[in-house]
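Novice: Any chance you could fold what I've pasted below:
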Amino acid sequence: MGVKSPAFLGERLRHLREDRGLSQAALARRLGISASYLNQIERDQRPLSAAVALRINAVLGVDLRVVSHEEEGRLIADLREALADAGVGPEITTADLQDLASTRPALGQALLALHRRARAATERAEVLSAWGDGRGEGTVPLPLAGGAPLLMPYDEVRDFFYDRHNHIAELDDAAERLYLDGRLVLEARSVGLERLLRDDHGVRVRPLDAAEVAPGLLRRFDPASRVLGLAPGLNEGQRQFQMAAQLAFLEHAGLLARLIEAPLLGSAPARALARIGLAAYFAGAVVLPYGAFLEAAERLRYDIELLGEAFGVGFETVCHRLSTLQRPGAPGVPFIFVRVDRAGNISKRQSATDFHFSRVGGTCPLWTVYEAFAQPGRVLTQIARMPDGRAYLWIARTVTHRQGGFRAPGKTFAIGLGCDLHQAGRLVYARGLDLGDPEVATPIGAGCKVCERADCPQRAFPPAGRTVLVDENRRRFEPYAAL
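Specialist: The predicted structure follows:
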């Protein structure tokens, strides 16, 4: 997919400027151009020249053309899913979607909004129908007044983090200031965090008693007694993370409140969920401060297990933090991070790239993330190619979370970390792989309902908009264009 023409980058430039709190006049001064010229660029009345694009990269730390390319890829993937969900067949090609996303992105977003409204209306009708025939007994119908939210809260939060390329600069800066100001020392984070909570916020940290521990409970804060209880059995890195998360709520409540007022968080549940996610982001940034962690990641060639040993944290924590290292002027490898269970449910998903997680039709069974369950504890690698030609290097491994004693159920997940293939040479996991051989890549897709690979032997069902001819000799789906 080609890079978007510079003539259509005005909206993105305006968004970046406003996100950094700059007026047109202030940014124009930094770029060395007139405010009227910048105004014309933002309104797409003047093309963005290569010289100005380079200045923007130097001033804002962002290659505007690459950023727009990534957003274009996400829009294409969302449109493809919407069409599949609506049962539209293969007559709408990838080239058609690329043209729409590149030249009329606002129209593409409007089509997505219409699809979400239609889907919400269908869901309301199904619930009301269930109530009408008695199947809805014991449930609460979706309200007619005001309508249903166009996106589920977690989708709103996902889009919020996508919009920021999974990097929250304000929280990273706040976390690093703890070290720069001498309030924390990397080698003694636990002691330092307990001291900060006690001296600055009057909070005492203690372990929870066995009787106080509920399934899944990691910490409990009592604002009346100013006591933070931590679940027994947490390792040192987990204790640090939980203390840092509580510190975010106590010390940066105002910053969290400002961040969740973003337009993409349109519902109260989404804002509440985003607040928790942002506190967790801050905690990760405290335990793994940006500068020190990025330096170690580059020096160790992104070896996840060596990074875990160096900072005293687990495999999943390292992977999650690696997916956030997109500071302007000092970026790490742009990663995709995902956590799935044995049933294929995706419980965590973050991306600093244009890789898209399907909301319909599940994910691809050929993805190495699922193979990790068959080889627990081993780090697996895969070069995977999507239907649009983009190739990625994926790393996958299982992790197990367990609380309680004998017979207490544990939770096993597969963690996946991926990056664009052109970045793979920076990773230790590329050793021994022929990154230039197209035959090495495994063809995968975002999910069977949206995947264009009609000849895949692992299809669960044919693509949306196609009928199926069952071939008894080949014993698999044989998709044909609908008559």
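Novice: From now on I want contacts and neighbour counts done on CA atoms only, so please keep to that.
Specialist: Fine.
Novice: Run a quick neighbour tally on residue 90.
Specialist: 18 (other Cα atoms under 10 Å).
Novice: Am I right that residue 469 falls within a helix?
Specialist: No: with DSSP: H, G, I helix; E, B strand; the rest coil as the criterion, residue 469 is located in strand rather than a helix.
Novice: ok, it - contacts?
Specialist: By Cα atoms under 8 Å, 6 or more residues apart in numbering, residue 469 lies in contact with 477, 478, 479, 480.
Novice: Mark which of these are buried, thanks.
Specialist: Using 16 or more other Cα atoms under 10 Å as the burial test, those include 477, 478, 479 as buried.
Novice: where's the last one, which helix or strand?
Specialist: This points to residue 479. Assessed by DSSP states H and E, residue 479 sits inside strand 476-481.
Novice: Just the buried positions in stretch 262-276, please.
Specialist: By neighbour count with 16+ other Cα under 10 Å, stretch 262-276 contains the buried residues 264, 265, 266, 270, 271, 273, 274, 275.
Novice: could these be laid out in a markdown table, adding distance to residue 87 and secondary structure?
Specialist: Putting the buried residues of stretch 262-276 into a markdown table (distance: Cα to Cα, whole Å; DSSP: H, G, I helix; E, B strand; the rest coil) gives the following:
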| residue | distance to residue 87 | secondary structure |
| --- | --- | --- |
| 264 | 27 | coil |
| 265 | 29 | coil |
| 266 | 28 | coil |
| 270 | 29 | helix |
| 271 | 32 | helix |
| 273 | 32 | helix |
| 274 | 32 | helix |
| 275 | 36 | helix |
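Novice: Just give me the residue closest to the centre of this structure.
Specialist: What sits nearest the mean C-alpha location of the chain, by Cα atoms, centre = their mean, is residue 350, with 1.8 Å.
Novice: Flag every buried residue along the helix or strand harbouring that residue.
Specialist: Per DSSP H and E, residue 350 falls inside strand 346-351. Residues of strand 346-351 classed as buried: 346, 349, 350, 351 (neighbour count, 16+ other Cα under 10 Å).
Novice: of the residues you listed, closest to residue 11?
Specialist: For the buried residues of strand 346-351, the residue nearest residue 11 by Cα to Cα is residue 351; the value is 21.8 Å.
Novice: To compare against the first, here's the next sequence to fold:
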Amino acid sequence: MAKSFMGVRVQRLREERGLSQVALARQLGISASYLNQIERNQRPLTLAIQLRINAQFDIDLQAFSDSDEAHLIADVRDVLAEAGMEALSMAEARALVSNTPSVARAMIELHRRNRATAERADTLAARLGDGHKLASFALPGVHDEVRDYLNQRYNHIAELDEPAEAIFNDSGMAVGDVGTKLAQRLAERHQVQVALWRGDDAARQGARAFDPATRTLRLPDHLRPGQQAFQMAVQLAHLELSSTLDRLIRDGGFSSAESMRLARIGLANYFAGALVMPYQAFLQSAEDLGYDIERLSNRFGVGFEAVCHRLSTLQRPGAPGLPFFFVRVDRAGNVSKRHSAADFHFSRVGGTCPLWIVYEAFSQPERVLTQIAGMPDGRHYFWIARQVVSGPVGFGRPQKTFAVGLGCDLRHARRLIYSRGLDLSNPSAATPIGVGCKVCERHACPQRASPSLVER
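Specialist: As a prediction, this is how the structure comes out:
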């Protein structure tokens, strides 16, 4: 394992607990001089001592993990590059993040607020210039705030995952057939009846609508049984876990009413996925099937995208799945979903890389594509991607088309069925990609779309 020098974090732990070096050293069973060397980054924070800290103070070991550093380092370098400042070297960025992670996060948050303010000013100027009346609109950046909240929790919300699994078991639900018991629970406990919209009304009304006056949950008729169950589970989250959602949103420290609204939607959807694909049963199936997404989709009665999203949330302490990253894009390159349970960096500026396999999925519908991707920092990842289509069926009824990607660190690729027959140890087999043209260090890339903000 790489050595972890995290002296400032240990000092911060002492300050928060009001402990002297001698007192903390005594609790950890080490000498005060040894602790002093750790705090001064003269000695690494070993795994054994991290485990003692966890036992003494019940602190998540990920607080002392290097995995979060990769996100912060890349974000800090992105922020400085976009601001037109001299780019930090990797060594400088790592030193900043390792020693003062709170300062690094503050820099990123200040940049996010500045960018949101600038975008809001541009929008106001455009509206006033065109002679339109000033209307209310969502503050730019709220989606990033919700995504950051989920990513900081490694895309795993135990407060929702565990109740979802308990409801699945207590209600006698069966894998792949959750809808029947869900409809029964909604009717018996909440007097809610489920009805289907027919024809074009379903397309106009969206995926789900609840009428509290008639206690009716209306769903589009084009949804498959697993999708219907998902939407019923979303409604169940609002009915049975409202106080939990309130607490998570309150503790999340969201900056606006719009970000809190989006967070509530995201958390309710998280619960729904955890109920339709309960943790232990889903993880065991994933391991048994070599993470074959199409077979998992068939077993649990849900779509390809839903399975990919659920795979990116399996980070329960003591029983984790593979640390996946999940992304969804449209043909124009807009990223509408991105979640990371590990250290892959989705750039905040400059779009994404056109050499990324996720964009190739649009040209080969129905096929699952694979890619070994090499990043400028030397890290290698394994990606799978496929096009997905959703929406009403029938001639002349518009549908939504996306491509979804699921990735993991290359060292985990052998556990995936998709890596069979690939030479995972051959560096030349990797496609050199970046996080986005504006912040990519590959200046000679033939696919470059705009000049890099990062100096040579």
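Novice: Quick check: TM-score for this pair?
Specialist: Here the superposed chains carry a TM-score of 0.88, computed using TM-score structural alignment, normalised by the length of the second structure; 444 aligned residues with a Cα RMSD of 3.3 Å.
Novice: what's the closest of the buried residues of stretch 262-276 of the first structure to residue 171 of the first structure?
Specialist: Using Cα to Cα, residue 275 comes nearest to residue 171 of the first structure of those, at 12.0 Å.
Novice: Next up, the contacts around whatever residue of the second structure lines up with the closest one.
Specialist: With TM-score structural alignment as the criterion, residue 275 of the first structure lines up with residue 264 in the second structure. Applying Cα under 8 Å, 6+ apart to residue 264 of the second structure gives the contacts 245, 249.
Novice: separation between residue 264 of the second structure and residue 58 of the second structure?
Specialist: 28 Å (Cα to Cα, to the nearest Å).
Novice: re earlier: the contacts of residue 469 of the first structure into CSV, with extra columns for distance to residue 111 of the first structure?
Specialist: Formatted as CSV, those follow (distance: Cα to Cα, whole Å):
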residue, distance to residue 111 of the first structure
477, 31
478, 31
479, 27
480, 27
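Novice: Which stretches in the stretch 151-300 of the first structure count as strands?
Specialist: 204-207, 219-222, 227-230 (DSSP state E, counting those that start in this stretch).
Novice: chain center to the helix ranked longest in the second structure, what's the gap?
Specialist: Taking DSSP state H as the assignment, the helix of the second structure that covers the most residues is helix 101-129. For helix 101-129 of the second structure, the distance from its own C-alpha centre to the chain's C-alpha centre is 22 Å (Cα atoms, centre = their mean, to the nearest Å).
Novice: ok, now which ones touch the nearest residue to residue 262 of the first structure once chain neighbours are set aside?
Specialist: Nearest residue to residue 262 of the first structure, sequence neighbours excluded (Cα to Cα, 6 or more residues apart in numbering): residue 160, at 7.8 Å. Listed by Cα under 8 Å, 6+ apart, the contact partners of residue 160 of the first structure are 262, 264, 265.
Novice: and the counterpart of residue 248 of the first structure in the second structure, what is it in contact with?
Specialist: Residue 248 of the first structure maps onto residue 237 in the second structure, with residues paired by TM-score structural alignment. Contacts for residue 237 of the second structure (Cα under 8 Å, 6+ apart) come out as 268, 271, 272.
Novice: separation between the last one and residue 423 of the second structure?
Specialist: Right, residue 272 of the second structure. Taken as Cα to Cα, the span from residue 272 of the second structure to residue 423 of the second structure is 38 Å.
Novice: Between these two, tell me which one has more neighbours.
Specialist: Neighbour totals were compared for residue 272 of the second structure and residue 423, and residue 272 leads with 24 against 12 (other Cα under 10 Å).
Novice: List the contacts of the closest residue to that one other than its chain neighbours.
Specialist: What sits nearest to residue 272 of the second structure in space, not counting adjacent residues and going by Cα to Cα, 6+ apart, is residue 233, at 4.7 Å. Going by Cα under 8 Å, 6+ apart, residue 233 of the second structure touches 182, 271, 272, 275, 276.
Novice: Out of those, which comes closest to residue 97 of the second structure?
Specialist: Nearest to residue 97 of the second structure among those is residue 271, at 32.5 Å by Cα to Cα.
Novice: Alignment lookup: residue 334 of the second structure to the first structure.
Specialist: When the first structure is aligned by TM-score structural alignment, residue 334 of the second structure is paired with residue 345.
Novice: number of nearby residues for its match?
Specialist: For residue 345 of the first structure, the number of neighbouring residues by other Cα under 10 Å comes to 12.
Novice: how much space is there between it and residue 113 of the first structure?
Specialist: 25 Å.
Novice: How about residue 249 of the first structure?
Specialist: Computed as Cα to Cα, the residue 249 of the first structure to residue 113 of the first structure distance reads 33 Å.
Novice: what does residue 432 of the first structure give?
Specialist: To residue 113 of the first structure, residue 432 of the first structure is 45 Å away according to Cα to Cα.
Novice: Which of those two has more residues huddled nearby?
Specialist: Between residue 432 of the first structure and residue 113, residue 113 has the larger neighbour count (other Cα under 10 Å), namely 15 against 7.
Novice: where do the helices sit along the stretch 201-350 of the second structure?
Specialist: For the stretch 201-350 of the second structure, applying DSSP state H, counting those that start in this stretch gives helices covering 225-240, 242-252, 257-276, 279-288, 293-300, 304-311.
Novice: quick one: the fifth one to the first structure mean distance?
Specialist: In this case it means helix 293-300 of the second structure. Following the fit onto the first structure, the mean deviation recorded for helix 293-300 of the second structure is 1.0 Å by mean Cα distance after the TM-score superposition for the first structure.
Novice: Same question for the fourth one.
Specialist: In the superposition with the first structure, the average deviation recorded for helix 279-288 of the second structure is 0.4 Å (mean Cα distance after the TM-score superposition for the first structure).
Novice: same deal with the third one?
Specialist: Here helix 257-276 of the second structure, set against the first structure after superposition, deviates by a mean of 0.7 Å using mean Cα distance after the TM-score superposition for the first structure.
Novice: Just give the closest residue to the aligned residue in the second structure for residue 425 of the first structure, not the sequence neighbours.
Specialist: Under the alignment by TM-score structural alignment, residue 425 of the first structure pairs with residue 414 in the second structure. Distances taken as Cα to Cα, 6+ apart put residue 420 closest to residue 414 of the second structure, at 7.6 Å, once the chain neighbours are dropped.
Novice: Okay, that neighbour and residue 428 of the second structure: tell me how far apart.
Specialist: 17 Å.
Novice: What of residue 407 of the second structure?
Specialist: 19 Å.
Novice: again with residue 139 of the second structure
Specialist: Noted for residue 139 of the second structure: a distance of 44 Å to residue 428 of the second structure, by Cα to Cα.
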